[in-house]
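Engineer: Model the structure of this input:
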Amino acid sequence: MFELFSSFPPDLLLFLAGVLFVAGCVRGFAGFGAGMIFMPVAASVMLPSTAAAAFLFIDGIVAMPLVFRALRQCDWPTVLPAVIGAVLFVHFGAWLLANADVLVLRWSIFAIVTGLLLLLISGWRYENKPTRPISFGVGAVAGVLGGISQVSGPPVVVFWLASAREPAIVRANLIVFFALASIGTFIAYILNGFFTLQVFHLLIMAIPVYALAIYAGSKGFSRSKPTLYRKLAYSLIALAAVTSMPALDPLFR
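Structural biologist: Coordinates of the predicted model:
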């Protein structure tokens, strides 16, 4: 049986399955955050491009039922401009990554994400109805951060949580946003040849594990209190801030 997974030792597969299950539960519950859990671990034991391509494929396939349900519930007037902003400005983030000092960029990301988290914890709320330009701007910031380091979630999470919308709407917005914004990433990964045989070996194990985890997380969300959703979102943003801090590289890389 393990010949199917010939690119990976059995003990590594079991370890990755455990990490992926936790990540999938979070994704099913919150609508985001799985990459923040899976990527730092997976990138430490395989090529980052292999880890990223495998996760993109897994999440794109398995999370599709979440997307279909969220399409009916999300707030399209704020989601679409944010998606457009992210798709356009992810290329600027990639350009910065290629041309700017990486250490400066990473400390800047840490400062931005931490600032957004502190703003949210302070109780600040965006009371007005979000306009299309504001939604576009938030998506653009998310795109730049995603192009630099794949940490695109915090700006849109803070934006929609601060709007005081109910967690079900926030979750639906995030699910649709990440699904649509990832289309450009799929194309870029195909053009760059990231979907290798090693990626597909990993998918054989990962797809059923991730599917079961997303189902469990979704069931948990349907039975949870709104306050629990907000606390988990805060924790995931904090995780993104901590794992992006250059000073902690010896622990995460």
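
Engineer: Every contact and neighbour count from this point should use C-alpha atoms.
Structural biologist: OK.

Engineer: got the buried residues for the host helix or strand of residue 13?
Structural biologist: Take DSSP states H and E as the rule and residue 13 turns out to sit in helix 10-30. Judged by neighbour count using 16 or more other Cα atoms under 10 Å, the buried positions of helix 10-30 are 13, 16-30.

Engineer: moving C-terminal of that helix, what's the next helix or strand?
Structural biologist: helix 34-42.

Engineer: this one next, for a side-by-side:
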Amino acid sequence: MASGFTFLGTPIIIDGTLILVWLIVFLAGIFRGFAGFGSALLVVPALAYVYGPAQAIVIEVIIEIPVALGLVFGALKHAERKAVLPMLSMFVIFVPTGAFFASMIDPQPLKIAISILVLAMLVVIAQQKRLAAFITPTGTYLAGAFAGLTQGMTAIAGPVFATAILARGAPSQQARANIVCLAGGLIGLACFSFWAVGLITWATVAYAILAMPALMLGVWVGARLFNRLSDWNLRPIMLGFVAITALATLAQALT
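Structural biologist: Purely as a prediction, here's the structure:
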């Protein structure tokens, strides 16, 4: 028999569904710790399947807050203003716009859009080096606008702005710092935007806080795996798992 408790005024039932959510978030954390990105690609479609798309995108953004805070402060001194500020200016406009759309779109179409976007992002990741070669300075603004819009609508934007940053050809430490700072900006703007349009509820906050330890533990495990197994390419396995999750969510939304 399932047991439960009340947290932040929300009844929490400890059952197979909740355990599955913790496992998914943990696996997403491993991917994030190993590859440096991509937790939303797994968390959002999986949680959309369980809780619905609106709650899924809010939970994903909230659970990323500790990870973002832990990385941003160390990255600020290495970040390049010329790379970060133009894209941030686009985020300020388009993240709230995407959040507004997310609050207005019916759950089923939004779930379909999330699943398709995840599959598209997998293609972007696979072709990241080739795509980076086609991004011009003007394209950086367009990438920032698109990343902001997708962040607000689906909480998935990393591959888009990461590709634009890599196109600049900066040293790896500076490129990573730029990506980390932009990711932090996206999370902060998304939290404000979701609150402004009424998507953040006590229930989503409660579920997110309960999921945070699983993500943090996964990030720690993923970082250790990278240090020990960096020659063994874990990324294709995780990307395959992401694709299966997105396809399952898409199939569920279409039935």
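
Engineer: re earlier: what span of structure 2 is the helix holding residue 13 of structure 1 aligned with?
Structural biologist: Using TM-score structural alignment, helix 10-30 of structure 1 lines up with residues 15-35 of structure 2.

Engineer: How about residues contacting that stretch?
Structural biologist: Taking Cα atoms under 8 Å, 6 or more residues apart in numbering as the criterion, the residues outside stretch 15-35 of structure 2 that touch it are 2-3, 37-40, 42-43, 46-47, 50, 211, 214-226, 234-235, 238.

Engineer: Buried only: go through these for me.
Structural biologist: Among the contacts of stretch 15-35 of structure 2, those buried by neighbour count (16+ other Cα under 10 Å) are 37-40, 42-43, 46-47, 50, 211, 214-223, 225-226, 234, 238.

Engineer: got a list of what the counterpart of residue 177 of structure 1 in structure 2 touches?
Structural biologist: Pairing criterion TM-score structural alignment: the partner of residue 177 of structure 1 within structure 2 is identified as residue 182. Under the criterion of Cα under 8 Å, 6+ apart, the contact partners of residue 182 of structure 2 comprise 84, 87-88.

Engineer: Could you see which of those residues carry over to structure 1?
Structural biologist: Here is what carries over to structure 1 from these, by both residues aligned by TM-score structural alignment, their matches' Cα atoms under 8 Å: 84, 87-88.

Engineer: Could you export these as TSV, including neighbour count, secondary structure and distance to residue 246 of structure 2?
Structural biologist: Compiled in TSV, those are given as follows (neighbours: other Cα atoms under 10 Å; DSSP: H, G, I helix; E, B strand; the rest coil; distance: Cα to Cα, whole Å):
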residue	neighbour count	secondary structure	distance to residue 246 of structure 2
84	19	helix	30
87	23	helix	28
88	21	helix	28
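
Engineer: could I get those residues as a markdown table with distance to residue 147 of structure 2?
Structural biologist: Putting these into a markdown table (distance: Cα to Cα, whole Å) gives the following:
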| residue | distance to residue 147 of structure 2 |
| --- | --- |
| 84 | 13 |
| 87 | 9 |
| 88 | 10 |
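
Engineer: Name the nearest of the residues you listed relative to residue 195 of structure 2.
Structural biologist: Closest to residue 195 of structure 2 out of those is residue 88 (19.4 Å), distances taken as Cα to Cα.

Engineer: counterpart of that closest one in structure 1?
Structural biologist: With TM-score structural alignment as the criterion, residue 88 of structure 2 pairs with residue 83.
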